[in-house]
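> With the sequence up front, the predicted model follows.
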Amino acid sequence: MSMTVAERARTLFPGLMVSALVALAAQFVAEHYGAPAMLMALLFGIALNFLGEPGPTSPGIDFTARHVLRLGVAVLGARVSTEMLLSLGWGMIALLVAGVVLTIVFGLLLARLTGQSARFAVLTGGAVAICGASAAMALAAVLPKSERSERDLLFTVLGVTVLSTLAMVLYPILTRALGFDDRTAGAFIGATVHDVAQVVGAGFSISEEAGETSTLVKLIRVSFLAPIVMVLPLIFARSARETEGDRPPLVPGFVLGFLVLAGLNSLGLIPAAVAEVLARLSSWALLAAIAAVGMKTDLRNILRVGGGAITLIVAETLFLAGLALWGIVGLGLYS
């Protein structure tokens, strides 16, 4: 017998509230101590792992990790538009597209040498190339499931967040050493740093112009999330060897939501105030979702990924940075 809406809400409420409280705690630490909010939500969630075990909070935590996550990704669409895309110029757009595709391909090739699965390579490569933890969660939602799915997701979120934080500190120093002007430095940071928050931090630590440029470039990378998430189910559905469970839908609902909001924003139909509210909603939804994922996963499983997984995600990060430098300096695609 199916539950009524009220009964369903009562069942989910404890887990939803726990996830929201962890997100609030993570945001508080981020605002007052400068720590990445995503990383704090993940670590706090892992520390509260016992709440994800069967009990009163488990259904709501599961719901947050799955459905609130999709809401957060869908609402990201309100932050991008075709006008933003075209303002960069075709050379820079080509470089960003190449960065996404080639980083994932590089990850797939390196995965064979490091003993990692194709699924894990796509997950880490997409997270590195597109938008960090947000991309990792979106990609995990459409990739075939296995007994290692949650462990791989947690490792990827942790890995890209740590590497993104390091890049936030090191890349501004690198751009100064290379003699980049503020606009070029912002383009490099936006094209390489994984998470949006760290892109903003790194860019504005240089100057206002660098910060605005880096944020623009980064949001264009975020827009590539939708086509990648749409294509992946088609690729993995062709390989029975890679599919270890139910096949994901060919066009997930949250991707359609992303595209609809991006289209409305491109047409100027989303007022600035509404766009700001949606941006904050997306940030909070993703923060609560990663806290819930942390509560669902045992830290001991994350530590079993091994050196091959660490090598893979670090190598993908360095590959993307090298490709961006080659495009910006060697080919002059953003001068």
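Great, that's in hand.

> From now on I want contacts and neighbour counts done on CA atoms only, so please keep to that.
Fine.

> which residue ranges form the helices in the stretch 1-150 of the chain?
Residue ranges of the helices in the stretch 1-150 of the chain, as given by DSSP state H, counting those that start in this stretch, are 5-33, 37-47, 58-63, 69-75, 82-87, 90-114, 118-126, 132-142, 149-177.

> Output those helices in JSON lines; the columns should cover distance to Gly201.
JSON lines is the format used below for the helices of the stretch 1-150 of the chain (distance: least, Cα to Cα, whole Å):
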{"stretch": "helix 5-33", "distance to Gly201": "12"}
{"stretch": "helix 37-47", "distance to Gly201": "13"}
{"stretch": "helix 58-63", "distance to Gly201": "30"}
{"stretch": "helix 69-75", "distance to Gly201": "21"}
{"stretch": "helix 82-87", "distance to Gly201": "20"}
{"stretch": "helix 90-114", "distance to Gly201": "20"}
{"stretch": "helix 118-126", "distance to Gly201": "22"}
{"stretch": "helix 132-142", "distance to Gly201": "15"}
{"stretch": "helix 149-177", "distance to Gly201": "7"}
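
> next, the one to line up against it:
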Amino acid sequence: IVSLLGIEHIIVAINKMDLVDFSEEIYNEIAQAYAELASELGIKNTYYIPVSALDGDNVVDQSKSTPWFKGKPLLSLLDSMDISKEEKAEDFRLPIQYVNRPNLDFRGFCGTIAAGSIKVGDEITVLPSGKTTKVKSIINAGDINEKNRVATSQEAYAPMAITITTEDEVDISRGDMVVHTKSLPRVSNSLKVMLVWMDEKPMEIDRSYDIKGATSLVSGHFDHINYKVDVNTYKREQVHKLNLNDIASCKMVLTRAIAADAYETNRLTGSFIVVDRVTNNTVGAGMIVSVSRREEDAVKLADKKYTDAEKALNQFIRTNFPEWECKVV
């Protein structure tokens, strides 16, 4: 889980060193085993500390029992560790949370910027519809006061909560994502994900769940389990369902396309939770690994064989509810 979340700094506190007389040899063996595991999981920085909680060895102060250990004690390392990340340019992402329309003269789109920055006049695209427009104004609640109730900003950046207005009348709803036109994420209903199952009731293939990511809520199902990771041996296993605390790579198919990023690119737009549609309990959480191209699934859907009952239902819906725009199967 630490590896999947992208945590870069790991401290391995090797406890109960007093039981082995603070042996440097045993410490090195354990540290080497964890170093191999960290390398396999892709963890960048690992720190190893021999400790004994019984007498507080190497917890607060340097222990006299481990003169061979030249590193910092646990609390000192926690206080001094550099966890800053290199700043890099990020693509603009604004998941729309609320459409603010207090009167006929104003229509603002509210949300918290997940990444990047936006300026007045920037060309933006609304996903998944693909409609384009330009930013007319940016409203930041922190700039508004009693003397100036119509204050606006020229620029906003993550993680500011803002309201934007557009130059054109564009249909934007909760769950849509506003992005820069020149840096579009992929839009699809098919996602490759890493899933952590958190419910005692097993996850079932093809069962419908509610998938909540950022501000969007859409139903979907898990079409296939690529493999399950054994948390003890880290080997990949072929399974047909997931039980409590299982971690697996899955293919998730949604009922409509969404804009999404890989989790390693953007944690906010690349993560989701799974909600049981009957109990409304959160039964799983996941990270998007990659987004499939829509045409890949279109080919597979074209080859799908439908039963006579499904064809009859499709005909009934197209005849009696044409406004649903149901496709012919």
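Yep, that arrived. None of these values were measured; they are calculated from a predicted model.

> Any idea what the TM-score comes out to?
The TM-score (TM-score structural alignment, normalised by the length of the second structure) is 0.20; 117 aligned residues with a Cα RMSD of 6.9 Å.

> Dump the helices of the stretch 1-150 of the first structure into a markdown table; add mean neighbour count and distance to Ile228 of the first structure as well.
Output for the helices of the stretch 1-150 of the first structure, formatted as a markdown table (neighbours: other Cα atoms under 10 Å; distance: least, Cα to Cα, whole Å):
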| stretch | mean neighbour count | distance to Ile228 of the first structure |
| --- | --- | --- |
| helix 5-33 | 17 | 27 |
| helix 37-47 | 24 | 22 |
| helix 58-63 | 22 | 24 |
| helix 69-75 | 25 | 13 |
| helix 82-87 | 14 | 17 |
| helix 90-114 | 19 | 9 |
| helix 118-126 | 26 | 8 |
| helix 132-142 | 25 | 8 |
| helix 149-177 | 20 | 17 |
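
> Leu323 of the first structure: which of these is closest?
helix 90-114 (6.9 Å; Cα to Cα).

> Tell me what angle that closest one forms with helix 118-126.
Put simply, helix 90-114 of the first structure runs at 140 degrees to helix 118-126, going by axes from the mean of the first three to the mean of the last three Cα atoms, to 10 degrees.

> Now for Arg300 of the first structure, how many residues are close by?
Residues lying near Arg300 of the first structure (other Cα atoms under 10 Å) number 9.

> which residues sit in contact with it?
For Arg300 of the first structure, no contacting residues are found, by Cα atoms under 8 Å, 6 or more residues apart in numbering.

> Distance of it relative to Val169 of the first structure?
From Arg300 of the first structure across to Val169 of the first structure, the span is 29 Å (Cα to Cα, to the nearest Å).

> related to what we said a few turns ago, nearest approach to Gly253 of the first structure belongs to which of the helices of the stretch 1-150 of the first structure?
Going by Cα to Cα, the one of the helices of the stretch 1-150 of the first structure nearest Gly253 of the first structure is helix 69-75, 8.4 Å.

> quick one, helices of the stretch 201-329 of the second structure?
294-302, 308-320.

> nope, the stretch 1-150 of the second structure is what I meant
Listed in chain order, the helices of the stretch 1-150 of the second structure (DSSP H, counting those that start in this stretch) span 2-5, 24-41, 74-80.

> Over to the stretch 201-335 of the first structure?
For the stretch 201-335 of the first structure, the helices defined by DSSP H, counting those that start in this stretch occupy 208-223, 225-237, 253-266, 272-295, 299-302, 307-325.

> can you put these in JSON lines and add distance to Gly190 of the first structure?
Below are the helices of the stretch 201-335 of the first structure laid out as JSON lines (distance: least, Cα to Cα, whole Å):
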{"stretch": "helix 208-223", "distance to Gly190 of the first structure": "4"}
{"stretch": "helix 225-237", "distance to Gly190 of the first structure": "15"}
{"stretch": "helix 253-266", "distance to Gly190 of the first structure": "19"}
{"stretch": "helix 272-295", "distance to Gly190 of the first structure": "18"}
{"stretch": "helix 299-302", "distance to Gly190 of the first structure": "29"}
{"stretch": "helix 307-325", "distance to Gly190 of the first structure": "10"}
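
> circling back: turn the helices of the stretch 201-329 of the second structure into CSV, columns for distance to Lys192 of the second structure and mean neighbour count.
Output for the helices of the stretch 201-329 of the second structure, formatted as CSV (distance: least, Cα to Cα, whole Å; neighbours: other Cα atoms under 10 Å):
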stretch, distance to Lys192 of the second structure, mean neighbour count
helix 294-302, 12, 11
helix 308-320, 27, 12
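
> Of those helices, which is nearest Phe222 of the second structure?
Using Cα to Cα, the helices of the stretch 201-329 of the second structure put helix 294-302 closest to Phe222 of the second structure, at 13.8 Å.

> Please enumerate residues in contact with the closest one?
Contacts of helix 294-302 of the second structure (Cα under 8 Å, 6+ apart): Val187, Ser188, Asn189, Ser190.

> name the element the first one belongs to?
Yep, that's Val187 of the second structure we're talking about. Remark: Val187 of the second structure resides in strand 186-197, with elements defined by DSSP states H and E.

> now the angle from that strand to helix 294-302?
Inter-element angle recorded for strand 186-197 of the second structure and helix 294-302: 70 degrees (by the same axes, to 10 degrees).

> top of the contacts of helix 294-302 of the second structure by neighbour count?
Ser190 (24 neighbours).

> thinking that residue is in contact with Val253, fair?
Yes: using Cα atoms under 8 Å, Ser190 of the second structure is in contact with Val253, at 4.6 Å.

> looking at the helices of the stretch 1-150 of the second structure, which is closest to Gln315 of the second structure?
Per Cα to Cα, nearest to Gln315 of the second structure of these: helix 2-5, 44.7 Å.

> Check which residues of that closest one are buried.
Going by neighbour count (16 or more other Cα atoms under 10 Å), the buried part of helix 2-5 of the second structure is Leu4.

> Relative to Ala25 of the first structure, how far out is Ala292 of the first structure?
Counting by Cα to Cα - Ala292 of the first structure and Ala25 of the first structure are separated by 13 Å.

> and if you look at Ala291 of the first structure?
Counting by Cα to Cα, the gap between Ala291 of the first structure and Ala25 of the first structure amounts to 10 Å.

> One more: Ala94 of the first structure?
Distance from Ala94 of the first structure to Ala25 of the first structure, by Cα to Cα: 40 Å.
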